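**Student:** Attaching a predicted model along with its sequence, questions to come.
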Amino acid sequence: MHAFLPHAMLLGIGATALLDLWNLALHRLFKLPLPPWHFVGRWFAGLPRGHFVHRNGIAQSPPVAGELAIGWVGHYLTGIVFAAALLLIWGLQWAAQPTFGAALVVGLVTVGAGWYILQPGMGVGVACSKAPNPNLARGLNIAGHVVFAIGLYGTALLARS
């Protein structure tokens, strides 16, 4: 058990960092907006106060002190939780002998966390249904989680050597 948390942290941080590099590349190459981590932080900050849904959109909710930092920390903690889920399901031995299939399953299944928890909570609707271009947003969500899966797998391979 003492190896579980360090492995989950390493895998989650590595995979999330690759996702951030992906988002930066999309921003620089295609001028797509960067993820609004300050709004994610605002959403996370509301949870302890019982504010789970921002019906009029998170942008209409009052700013919270430190929301950008809260968003970034929440983003990386979420990556660690998803990596921990992978290790709980496939076992710690997965980190020693990683398979891309397991990482891809986790990557694709966790799209649901954004579609059914975060996005409705931020007032964007289920699976970005209220976004200006829902299909583009959904496609980017799926692609991002595939990149996250590549990050899980790649980090595990790098950590083995």
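**Tutor:** That came in fine, so what should we check first?
**Student:** contacts and neighbour counts: CA atoms only from here.
**Tutor:** Will do.
**Student:** which residues sit in contact with the closest residue to Val53 other than its chain neighbours?
**Tutor:** Excluding its sequence neighbours, the residue lying closest to Val53 (C-alpha to C-alpha, 6 or more residues apart in numbering) is Gly121, at 4.0 Å. Residues near Gly121 by C-alpha atoms under 8 Å, 6 or more residues apart in numbering: Trp43, Phe52, Val53, His54, Arg55.
**Student:** If we use 7 Å, what do you get?
**Tutor:** Phe52, Val53, His54 (C-alpha atoms under 7 Å, 6 or more residues apart in numbering).
**Student:** now Gly12
**Tutor:** Gly79, Ile80, Phe82, Ala83, Leu152.
**Student:** I figured the fourth one was touching Gly14, is that so?
**Tutor:** Same thing as Ala83. No - with contact defined as C-alpha atoms under 7 Å, Ala83 does not reach Gly14; the gap is 9.8 Å.
**Student:** try it against this one:
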Amino acid sequence: MPEAVEFLLAALLIGAGATLVMDAWTVVRKRMLGVPALDYALVGRWLGWLARGRLRHQPIAASAPVRGERLLGWVAHYLTGIAFAAILLGCWGMEWARLPTLGPALVVGIGSVAAPFLLMQPAMGAGIAASRTPRPNVARVHSLVTHAVFGLGLYVAGWVVSLLAEPI
């Protein structure tokens, strides 16, 4: 298999798998702790307005809905997970995909919290690192834990892919 195809396939499977783990965590977190999951329709709304030239909202929930925002948000959510898996593979190489280790997966997973802290939350009206939310420190902890779970998901998905694809 060509190296580029191998890389893209590994990023797709590992990223989608890790995002699925993260989504499972949000379901568990909601049931156990009563913490609502992010409404990905709002992500789709932000992207829909971004395509029309509007970056910031105060808050995004007050902005007019865009057609297909829920689907757009969910697709963007999974594509983002795939992109972070590609970053992992780009930094640690395809050898990581053949023999995954926890450290790099957690570095990328926890590091991925920079995206919501510095881009999504400010653009959606929540401020940098949720600073404009009613309980910013609680929101930050939930984000960090969720992205650490995503990192764990990268590791688990990496192992599953490595076992199923010998060799990738």
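**Tutor:** Now that the structure is in, tell me what you want to look at. All figures in this text were calculated on a predicted structure; none of them were measured in a lab.
**Student:** Report the TM-score for the pair.
**Tutor:** Scored against TM-score structural alignment, normalised by the length of the first structure, the superposed chains reach a TM-score of 0.97; 160 aligned residues with a C-alpha RMSD of 0.8 Å.
**Student:** quick revisit: the residue nearest to Val53 of the first structure pairs with which position in the second structure?
**Tutor:** In the second structure, the residue matched to Gly121 of the first structure (TM-score structural alignment) is Ala123.
**Student:** go on, Gly139 of the first structure?
**Tutor:** Gly139 of the first structure is assigned Val141 in the second structure as its aligned equivalent, the criterion being TM-score structural alignment.
**Student:** can you tell me which helix or strand its match belongs to?
**Tutor:** In this structure, Val141 of the second structure is located in helix 136-164 according to DSSP states H and E.
**Student:** The residue lying closest to Ala18 of the second structure once chain neighbours are set aside: what's it in contact with?
**Tutor:** Among residues not flanking Ala18 of the second structure along the chain, Gly153 sits closest, at 3.9 Å (C-alpha to C-alpha, 6+ apart). For Gly153 of the second structure, the residues meeting the contact criterion (C-alpha under 7 Å, 6+ apart) are Gly17, Ala18, Val21, Met22.
**Student:** quick one: the second one and Met32 of the second structure, what's the gap?
**Tutor:** With the distance defined as C-alpha to C-alpha, to the nearest Å, Ala18 of the second structure ends up 21 Å from Met32 of the second structure.
**Student:** Which one's more surrounded, those two?
**Tutor:** Of the pair Ala18 of the second structure and Met32, Ala18 is the one with more neighbours under other C-alpha atoms under 10 Å, namely 29 against 9.
**Student:** And whatever residue of the first structure lines up with the more buried one, which helix or strand is it part of?
**Tutor:** For Ala18 of the second structure, the aligned position in the first structure is Ala15, judged by TM-score structural alignment. Using DSSP H and E, Ala15 of the first structure sits within helix 4-30.
**Student:** and that helix, how far from the second structure on average?
**Tutor:** Once the two are superposed, helix 4-30 of the first structure sits an average of 0.6 Å from its aligned residues in the second structure (mean C-alpha distance after the TM-score superposition for the first structure).
**Student:** give the contact list for the alignment partner in the second structure of Trp94 of the first structure.
**Tutor:** The criterion is TM-score structural alignment: under it, Trp94 of the first structure has Trp96 as its aligned partner in the second structure. Contacts were defined as C-alpha under 7 Å, 6+ apart; by that measure Trp96 of the second structure touches Leu89.
**Student:** Distance check, Trp96 of the second structure against Gly158 of the second structure.
**Tutor:** Computed with C-alpha to C-alpha, the distance linking Trp96 of the second structure and Gly158 of the second structure is 8 Å.
**Student:** quick one on the thing from earlier: how much space separates the residue nearest to Ala18 of the second structure from Ala115 of the second structure?
**Tutor:** Using C-alpha to C-alpha, one gets 17 Å for the distance from Gly153 of the second structure to Ala115 of the second structure.
**Student:** now swap in Gly158 of the second structure and tell me
**Tutor:** Plainly put, Gly158 of the second structure is 22 Å away from Ala115 of the second structure if you go by C-alpha to C-alpha.
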